[in-house]
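Engineer: Sequence first, then the predicted structure:
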Amino acid sequence: MFPWFLFSNHMLGFPLIPVGIIAIVGNLISVLGFIWIIDKVRGGNKERKEGGRWRRAQNFFRKYGVPGVSLAGPLIGYHIGAAIALAAGASRQYVTLWQIIAITLWAIALTIAFALGANFNVFRTF
């Protein structure tokens, strides 16, 4: 049974399915472009920097790996997660794969949540 309510519900006046698809495509374009640029800028230069931020990023990466960093995208930012994974030495292809999976899963989950009436309005005025 197909969930037709996903086409009839609206998010700020827009149908949910097209908004979800546009969210996936827009995020993928920006994150994959970012990964490509970082990979080209880094080139063969894979020297390690030592510092507070570097150590924190390394610890986060060691603890969760590429899948964890990618799936934490909405919390830490997809671009930051990709940068952490690439800086830690993960391959561009592996980071790209997990970013695609994470962006798609989060967009689908949030689209369904909005369709079911979830309200994540963090800019409410009291």
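Structural biologist: Received the coordinates, thanks.
Engineer: Every contact and neighbour count from this point should use C-alpha atoms.
Structural biologist: Will do.
Engineer: Output the longest helix belonging to the chain.
Structural biologist: helix 16-42 (DSSP state H).
Engineer: Which elements pack onto that one?
Structural biologist: If contacts are counted by 3 or more C-alpha pairs under 8 Å, 6 or more residues apart in numbering; DSSP states H and E, helix 16-42 sits against helix 5-8, helix 78-87, helix 92-115.
Engineer: Run the angle between the last one and helix 78-87 for me.
Structural biologist: Going back to what we said before, that points to helix 92-115. Put simply, helix 92-115 runs at 160 degrees to helix 78-87, going by axes from the mean of the first three to the mean of the last three C-alpha atoms, to 10 degrees.
Engineer: Roughly how far does F7 sit from L71?
Structural biologist: 26 Å (C-alpha to C-alpha, to the nearest Å).
Engineer: who's more crowded, those two?
Structural biologist: L71 (22 against 13; other C-alpha atoms under 10 Å).
Engineer: Excluding chain neighbours, give the residue nearest to the more buried one in space.
Structural biologist: What sits nearest to L71 in space, not counting adjacent residues and going by C-alpha to C-alpha, 6 or more residues apart in numbering, is A102, at 4.9 Å.
Engineer: this is the comparison structure:
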Amino acid sequence: MLWTYFIIFLLAAIPFFEVAMIVPIAIIGGIPAIPVIIIAFLGNLLTLVLLIVFVDSVRNWRKKKKGNKEKSDSKNKRAKNIWDKYGLPGLAFIGPFFVGSHLTALLAVSFGGTRSKTLALMTASIAFWAISLGSAAYLGFDFLVKDDDNFGFITRLLNQ
């Protein structure tokens, strides 16, 4: 089981897998919900902290080198619209579900969010999505399959 949790940690740390995908898959696969939510949250948070610190450092370095001239990037128009409409809290809570937490954190810092506010809001957002999706997967799957002999496909696969 230790290897399973280690793999969950690693997959949650990888952009675009993250908690939004890993938590429901692991819980539906039969792995206990609470450890999955906690381990996936920590895996996702670790890489987010590293990303936020790195991007903020690069942004500060660029500001010192070029002055305050920031050019606009049209590739991130949807995220910029969310930023303009809802600010950092809106982007932090809406973004992870649609584009992933890593890209959301990158965009939040590059649009002008401070390191500490971005980290705090992204941590709350990841916790919210991990708990919400984990609870939905656990309750939904448990409701559909009420069989004590069914241990989930991942657990059966690992026990073979």
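Structural biologist: Done, it's in. Just so you know, these numbers come straight off a predicted model, no measurement behind them.
Engineer: TM-score of the superposed pair?
Structural biologist: Here the TM-score for the pair of chains, by TM-score structural alignment, normalised by the length of structure 1, is 0.77; 110 aligned residues with a C-alpha RMSD of 2.0 Å.
Engineer: follow-up on the earlier one: residue contacts, the residue nearest to L71 of structure 1?
Structural biologist: Shown in contact with A102 of structure 1 (C-alpha atoms under 8 Å, 6 or more residues apart in numbering): 70-71, 73.
Engineer: Dump these to JSON lines, plus distance to G51 of structure 1 and secondary structure.
Structural biologist: Formatted as JSON lines, those follow (distance: C-alpha to C-alpha, whole Å; DSSP: H, G, I helix; E, B strand; the rest coil):
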{"residue": "S70", "distance to G51 of structure 1": "23", "secondary structure": "helix"}
{"residue": "L71", "distance to G51 of structure 1": "25", "secondary structure": "helix"}
{"residue": "G73", "distance to G51 of structure 1": "23", "secondary structure": "helix"}
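Engineer: Would you reformat those residues as CSV and include distance to L110 of structure 1?
Structural biologist: Output for the contacts of A102 of structure 1, formatted as CSV (distance: C-alpha to C-alpha, whole Å):
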residue, distance to L110 of structure 1
S70, 16
L71, 13
G73, 13
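Engineer: Nearest spatial neighbour of L32 of structure 1, chain-adjacent residues omitted?
Structural biologist: T96 (6.7 Å).
Engineer: Can you report how many residues lie near that neighbour?
Structural biologist: As a burial measure, T96 of structure 1 scores 20 neighbours (other C-alpha under 10 Å).
Engineer: Alignment lookup: it to structure 2.
Structural biologist: Here T96 of structure 1 is matched to L119 in structure 2, going by TM-score structural alignment.
Engineer: Which of the contacts of A102 of structure 1 are conserved in structure 2?
Structural biologist: Retained in structure 2: 70-71, 73, out of those (criterion both residues aligned by TM-score structural alignment, their matches' C-alpha atoms under 8 Å).
Engineer: hey, which of the helices and strands packed on helix 16-42 of structure 1 is tucked in deepest?
Structural biologist: helix 78-87 (a mean of 23; mean count of other C-alpha atoms under 10 Å).
Engineer: mean deviation of that helix from structure 2?
Structural biologist: By mean C-alpha distance after the TM-score superposition for structure 1, the fitted helix 78-87 of structure 1 averages 1.3 Å away from its aligned residues in structure 2.
Engineer: That helix corresponds to what range in structure 2?
Structural biologist: Using TM-score structural alignment, helix 78-87 of structure 1 pairs with 101-110 in structure 2.
Engineer: for stretch 105-115 of structure 1, same thing?
Structural biologist: So stretch 105-115 of structure 1 sits over residues 128-138 in structure 2, by TM-score structural alignment.
Engineer: Quick check: the matching stretch compared with structure 1, mean distance?
Structural biologist: Mean for stretch 128-138 of structure 2 is 0.8 Å (mean C-alpha distance after the TM-score superposition for structure 1).
Engineer: on that earlier part again, can you lay out the helices and strands packed on helix 16-42 of structure 1 as TSV showing distance to N59 of structure 1?
Structural biologist: Formatted as TSV, the helices and strands packed on helix 16-42 of structure 1 follow (distance: least, C-alpha to C-alpha, whole Å):
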stretch	distance to N59 of structure 1
helix 5-8	40
helix 78-87	10
helix 92-115	17
